[in-house]
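Enquirer: The following block contains a protein sequence and its predicted model.
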Amino acid sequence: MTDDAYLFLVDDPAAPLGAPATAAGDLACLETPAVRAWLDAHGVTAVSPNVRLLPPEETGAIPDGAEKLPVPLDDDELNRLRHALMPGALARVEEELLAYRDCAGERDALLARAAAAGVPPHRIVELTGEDPRTVASVAARGQGRPSDPGPRQR
């Protein structure tokens, strides 16, 4: 396995292997001199239905003898590529997971803002469903106090 995704050419545009190179949106690698030269050498453009892209974990599926080129993708580009390769239902669930991650990443800041605004900790717990110890810990950090680790196990 490689750490790079691969651009490659398929003979039949109806082949289900990989995603069209543009399916993952604008990719920085498509504007590099190396990729431009590779595309020119094969007489295709990035929007050609014969130009496909696979993420690193799937490059073993590229047929032997296929014209291919390793291309680096950043994390966002790689996520978009993987998303483009998924069936619709799975892609929707992944979108929900990403939305959760984005929301959960802001959790501590939101809890701290609520505590600083004067929302009582028990109400924050009721509204968020967070553990009372988590709310107390975040609220204490927001006020510059050491957090209370909660009840101790003996």
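Expert: Received the coordinates, thanks.
Enquirer: only C-alpha atoms for contact and neighbour calcs from this point on.
Expert: Fine.
Enquirer: Remind me what the lengthiest helix in the chain packs against, helices and strands.
Expert: For the chain, the helix reaching the highest residue count under DSSP state H is reported as helix 88-105. Judged by 3 or more Cα pairs under 8 Å, 6 or more residues apart in numbering; DSSP states H and E, helix 88-105 is in contact with helix 75-85.
Enquirer: now with 10 Å?
Expert: For helix 88-105, the packing partners by 3 or more Cα pairs under 10 Å, 6 or more residues apart in numbering; DSSP states H and E come out as helix 75-85, helix 107-117.
Enquirer: if we compare these, which one ends up closest to G142?
Expert: helix 107-117 (5.5 Å; Cα to Cα).
Enquirer: just the angle between the closest one and helix 88-105, please?
Expert: Angle of helix 107-117 versus helix 88-105, following axes from the mean of the first three to the mean of the last three Cα atoms, to 10 degrees, is 40 degrees.
Enquirer: Could I get the full set of strands for this protein?
Expert: 5-9, 19-20, 51-54, 68-71 (DSSP state E).
Enquirer: is it possible to export those strands to TSV including distance to A89 and mean neighbour count?
Expert: Supplementary listing: the strands of the chain in TSV, determined by distance: least, Cα to Cα, whole Å; neighbours: other Cα atoms under 10 Å:
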stretch	distance to A89	mean neighbour count
strand 5-9	24	23
strand 19-20	17	24
strand 51-54	20	26
strand 68-71	28	19
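Enquirer: Structure two is appended below for comparative analysis:
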Amino acid sequence: MRLLLVIEGNDDRITAVVRYLRTLGVDMNLIEYRYYRIQSGEEMLDFELTVGPEQDTPTTRQVSGSTKYTEEKVYTQWLMPMQQLYFRFKKRLLDADETLQISPQKSAVSFYKQTRDARVYLCSLNAHKDQLNISFRTDSLEPHMDVETAVANITQQAPDWMVTNRGIV
């Protein structure tokens, strides 16, 4: 079954949701249209396929066989308390910026924002036993923000039970 969503104009939130659903394997396309009335009184519609197979990136393109990674396949490998922490963290991220995209890998889930020029990777989460690890992509974030100040703020606001570790990533 294929879903086809047609909207008037451009809505980045809807585009992000449709792209996200494609990463989960939903066969869904997004078509945007614009209505014009020219001076002679003629009416015109302009249609554009915004999200579909032709626009897929490696993270939204479906991969056949057992190498296909989905968010669900990643987090179901984790213990239930780690899954719950992940869902809380994910909700806070998406509440802060609903245009963030999710990129599942073999054992981790990354969050990124697609800009006009490139992807800006925010962080990657993975779990090992009873520990949820969050790695912030400083290499990707530094051109867009003061990473040192952000890390200091996160460390200061972290609960006592949270362990922070600085590394290359």
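Expert: Okay, I see it. Here the structure is a predicted model, which is why all the values come from computation and not from measurement.
Enquirer: How alike are these chains, TM-score-wise?
Expert: Once superposed, the chains reach a TM-score of 0.23 (TM-score structural alignment, normalised by the length of structure 1), with 68 aligned residues with a Cα RMSD of 5.8 Å.
Enquirer: still on that earlier bit, let me have the helices and strands packed on helix 88-105 of structure 1 in TSV, extended by mean neighbour count and distance to E126 of structure 1.
Expert: Supplementary listing: these in TSV, determined by neighbours: other Cα atoms under 10 Å; distance: least, Cα to Cα, whole Å:
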stretch	mean neighbour count	distance to E126 of structure 1
helix 75-85	17	34
helix 107-117	17	12
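Enquirer: Which among the ones you listed is found nearest to A139 of structure 1?
Expert: Across those, A139 of structure 1 has its closest neighbour in helix 107-117 (5.2 Å, Cα to Cα).
Enquirer: For the biggest helix by length in structure 2, name the packing helices and strands.
Expert: If you go by DSSP H, structure 2 has its longest helix at helix 80-96. Other elements packing on helix 80-96 of structure 2 under the criterion 3+ Cα pairs under 10 Å, 6+ apart are helix 71-75, strand 109-114, strand 119-128, strand 131-136.
Enquirer: What are the buried residues along the first one?
Expert: Counting neighbours by 16 or more other Cα atoms under 10 Å, one finds that the buried residues in helix 71-75 of structure 2 are E71, V74, Y75.
Enquirer: Pretty sure V151 of structure 2 sits against F136.
Expert: Yes: counting by Cα atoms under 10 Å, F136 is a contact partner of V151 of structure 2 at 9.0 Å.
Enquirer: Have a look at the two and say which one is more surrounded.
Expert: Set V151 of structure 2 next to F136 and count neighbours by other Cα atoms under 10 Å: F136 wins out with 21 against 15.
Enquirer: how about the closest residue to the more buried one other than its chain neighbours, what does it touch?
Expert: Distance criterion Cα to Cα, 6 or more residues apart in numbering; nearest residue to F136 of structure 2, sequence neighbours excluded, is C123 at 4.2 Å. By Cα atoms under 10 Å, 6 or more residues apart in numbering, C123 of structure 2 lies in contact with V109, S110, F111, Y112, I134, S135, F136, R137, T138, S140, L141, V169.
Enquirer: Not counting sequence-adjacent ones, nearest residue to R34 of structure 2?
Expert: R34 of structure 2 sits nearest to D46 (Cα to Cα, 6+ apart), 5.1 Å away.
Enquirer: just A115 of structure 1 next, same as before
Expert: A139 (5.6 Å).
Enquirer: Can you give me the distance of that neighbour to G105 of structure 1?
Expert: Separation of A139 of structure 1 from G105 of structure 1 (Cα to Cα, to the nearest Å) stands at 16 Å.
Enquirer: Looking at these two, which is more packed in?
Expert: Higher neighbour count among A139 of structure 1 and G105: A139, with 25 against 11, using other Cα under 10 Å.
Enquirer: Next one: that one relative to L53 of structure 1, how far apart?
Expert: Counting by Cα to Cα - A139 of structure 1 and L53 of structure 1 are separated by 47 Å.
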